[in-house]
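A.B. asks: prediction below, plus the sequence it came from.
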Amino acid sequence: MNFEIISDTETLARVCEQARQCDAVMLDTEFVRTRTLYPRLGLIQLYDGKQLSLIDPIELNDLSPLWALLSDQSVIKVLHACSEDLEVFQHHAGVMPSPMLDTQVMAAFLGHGLSTGFATLVEEYLVVTLDKGEARTDWCARPLTQRQLEYAAADVFYLYPLYHLLAEKIRETGWQQAVSQECELICQKRARQPDPEKAYLDIKNAWQLRPEQLAVLQKLAKWRLKEAQRRDLALNFVVKELHLWKMARYKIRSLDHMIEEGFDRFEIERHGKRLIGMAHEADKLPSEYHPEPISRLVDMPGYKQLVKVVKDEINAVAESSGLVPEFIGSKKQINQAIKWAWVHDRSPDKCPDLLSGWRDELLSSRVMPLLDKK
């Protein structure tokens, strides 16, 4: 397994231009994220079947040849379990690899579990046991050891034959278009940016709050998200989620009250007065500016029964198609479909996954009549 470390723009441009002559290239990233909101990129692996390159983003100031490759529609970008890699590309490049195929998704269309790991597939299809001992390494540290470099290189070196084996089996089953649709759906979801105005909806137990309390939570959660983005700091390292909820729920409006409720000293020293000031501002909002109460599907009549019968239909489809039920329709996707029918008045802009793309062909005739029965 030979590889080249790329640390200058001229070599990167040459490697990427060569890769753009291929039908498909293998991609992977190594990154670190402990206290940061965004992943810190440590290494990018690229393999076109001939040239295996370990691209050093710490040494390189200009990665534009690689970003151009990601956008080249004539070259398929192949990844495994791509969600976090897509987040890396979206943040650092502002682009998604397109077109993109995920071998974990391909394996799911061949009957594997949705979260089947790369090492598991390599062992099954290539009869090779990978060393995963460097999985928790600090990829932003320099220099990287030979073992770390070989570990990183293996992820794309074995991805190449694995992809071609899976692609052949996918052609035999006729799922090619479905694979493309599912991978495109993943890219679309990862490209969406969080809406600061709706950040409060992600706070645990926000549904327990009254509209005037939600107004406080909304203002605080919006500020926390923007502060986290500005400082590149994980949300709970700005202010803990529970503490935002407590400020809204228990009307905490003093530093002493914060101490009583267990706020961290650093939270109080750095943000205490600002949080209290924003809470007071939200208290003054007229009721017409308060958010709507949060209604939970689980509290709606008939919800549990509907989930059960939808799951029964998904299980029946899974048995006939050979796909695992959770891949056809996860709990989250079932809830999305019910919310679309019961809360969003079947808005075309919010069409759920279960009734879109390849899932629509399998499930529409089974699920739509169930949604109609409310």
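C.D. replies: Cool, the structure landed.
A.B. asks: contacts and neighbour counts: CA atoms only from here.
C.D. replies: Fine.
A.B. asks: which helix in the chain has the most residues?
C.D. replies: Across the chain, the longest stretch assigned as helix under DSSP state H is helix 211-231.
A.B. asks: then this one, side by side with the first:
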Amino acid sequence: MITKPAQLLALVDQAKSADAIALDTEFFWEHTYYPRLGLIQLAISGDECHLIDPLALDDLRPVGELLAHPGLVKIFHDAGQDLAILQRATGATAQNVFDTRLAAGFASLPSTLSLAVLVRELLGTDLIKTETRSDWLHRPLSAEQLAYADNDVRYLHALRLSILRRITKPQVKAWLYEELALYNDPRSYISDGSSRYQRLRAALSLPPAGAAILKRLFIWREETARASDKPRGHIIPDAGLLAIAHRPPEGIAELYSLGLSNQAITRHGGAIIALCAETSGIPEETAAPVEKPWRLSASEKESYRRLRDMIRLKSEMLGIDPGLIGNSDELRAVARFLLADGAFPAASLRQLSGWRMTFLKDFHPGRA
């Protein structure tokens, strides 16, 4: 276990001379906004795995040097959460990331396989995953935890090579690296929970003024949770924010009838009342409503059906997981856009740029 700064610096110097390193994290996430980092695993090869103890080290910036090194491949499995945790711990943004889970989707495999399933499928080895729910903040770690942690990085080098060997078409390999390059931007894996209100079915019935209050409430809660390092629901749960937006209170006393806890009212009642008063002054015509789901017309449904069929057939031919092209909502939006003569706003559709646009050009060459 790496517990001293000198040990960490020596390991980082050694890792910098490698072509690729494998990384993983173990963490504990209860009652906080941010996960608590409990362990960093780093494998220089399948035979050389190191465990870094972030509880014993005050400065993890040397690990950040590895993450930010553009010439060093960093191999993860399902990289997003690990990258977000490591960025906060080290202050560095990772570059040149290889995600074996994502990459499998370009190698005639599903892009959603767990590490254990992928290792068994490609390497014929069974991983024991009994320590997934362990307390990684407890010291000393058990022998079982240490073995589990080692195995989470031990096979990543071999997985990367096996996956790349399976991708025989240069175009598909280029698409893979284009998709992996998105990890160079932390916006691809660090989400902002302030927009979660758009996914709440109960928000659809709000008038524009109520929707404006709900949006402000979610932004306020996100900022409050982040600043206090408390889970969003520990500030005020979604149901409480919805109740406030449906019946905006003018005074503290009204909050008690909306199902909020006494503690939440004591701590945040004043801020909520002020926010509601401020937002209620916005002209209704300028308040953005919650986006309501739309239904496809008969012609759009046919376009959607043909689009799905083309994606399925072309994906099978190229060895790509069709789920990588887009989810059902995205593909419905693409089908609608292709029949809308540009009238349908599509700026946010990732299918209309990059490798996905190239993939879809056979479906509608005049538009994609």
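C.D. replies: Structure's in. What do you need? Since we're looking at a predicted model, the values are computed, not measured.
A.B. asks: work out the TM-score between the chains.
C.D. replies: After superposition, the two chains reach a TM-score of 0.88 (TM-score structural alignment, normalised by the length of the second structure), with 363 aligned residues with a Cα RMSD of 2.8 Å.
A.B. asks: quick one on the thing from earlier: tell me, the next helix or strand after the longest helix of the first structure lands on which residues of the second structure?
C.D. replies: Once the chain leaves helix 211-231 of the first structure, the next helix or strand it forms, by DSSP states H and E, is helix 235-238. Aligned using TM-score structural alignment, helix 235-238 of the first structure spans residues 232-235 in the second structure.
A.B. asks: mean shift between the longest helix of the first structure and the second structure?
C.D. replies: Superposed on the second structure, helix 211-231 of the first structure shows a mean distance of 1.3 Å to its aligned residues (mean Cα distance after the TM-score superposition for the first structure).
A.B. asks: which residues sit in contact with the aligned residue in the second structure for residue 360 of the first structure?
C.D. replies: Aligned counterpart of residue 360 of the first structure in the second structure: residue 357 (TM-score structural alignment). Applying Cα atoms under 8 Å, 6 or more residues apart in numbering to residue 357 of the second structure gives the contacts 351, 368.
A.B. asks: residues near residue 100 of the second structure, how many?
C.D. replies: 26 (other Cα atoms under 10 Å).
A.B. asks: how about the counterpart of it in the first structure: what's its closest non-neighbour residue?
C.D. replies: Alignment note (TM-score structural alignment): residue 100 of the second structure maps to residue 103 of the first structure. Leaving aside its sequence neighbours, residue 103 of the first structure sits nearest to residue 80 (Cα to Cα, 6 or more residues apart in numbering; 5.0 Å).
A.B. asks: doesn't residue 116 make contact with that neighbour?
C.D. replies: No - checked against Cα atoms under 8 Å, the pair residue 80 of the first structure and residue 116 is beyond contact range at 9.8 Å.
A.B. asks: separation between residue 241 of the first structure and residue 203 of the first structure?
C.D. replies: From residue 241 of the first structure across to residue 203 of the first structure, the span is 6 Å (Cα to Cα, to the nearest Å).
A.B. asks: scratch that, residue 175 of the first structure is what I was asking about
C.D. replies: From residue 175 of the first structure to residue 203 of the first structure the distance is 38 Å (Cα to Cα).
A.B. asks: that older thread, show me the contacts for the match of residue 100 of the second structure.
C.D. replies: 78, 79, 80, 81, 162, 163, 166.
A.B. asks: now check the first one against the second structure: what is it aligned to?
C.D. replies: When you say that, I think you mean residue 78 of the first structure. Checking TM-score structural alignment: residue 78 of the first structure goes with residue 75.
A.B. asks: show me the contacts for that match.
C.D. replies: Residues in contact with residue 75 of the second structure (Cα under 8 Å, 6+ apart) are 20, 21, 22, 23, 97, 98, 99, 100, 156, 157, 160.
A.B. asks: let's see that with 10 Å instead.
C.D. replies: 20-24, 42-43, 96-100, 153, 156-157, 159-160 (Cα atoms under 10 Å, 6 or more residues apart in numbering).
A.B. asks: next one: residue 260 of the first structure
C.D. replies: Residue 260 of the first structure neighbours (Cα under 10 Å, 6+ apart): residue 252.
A.B. asks: and it, what's its match in the second structure?
C.D. replies: Under TM-score structural alignment, residue 260 of the first structure pairs with residue 257 in the second structure.
A.B. asks: and for residue 183 of the first structure?
C.D. replies: By TM-score structural alignment, residue 183 of the first structure lines up with residue 180.
A.B. asks: then residue 140 of the first structure?
C.D. replies: Residue 140 of the first structure maps onto residue 137 in the second structure, by TM-score structural alignment.
A.B. asks: now that match. Nearest residue, chain neighbours left out?
C.D. replies: The nearest residue in space to residue 137 of the second structure (Cα to Cα, 6+ apart) is residue 38, at 5.1 Å.
A.B. asks: the residue opposite that neighbour in the first structure once aligned: neighbour count?
C.D. replies: Here residue 38 of the second structure is matched to residue 42 in the first structure, going by TM-score structural alignment. By the measure other Cα under 10 Å, the count of residues near residue 42 of the first structure is 20.
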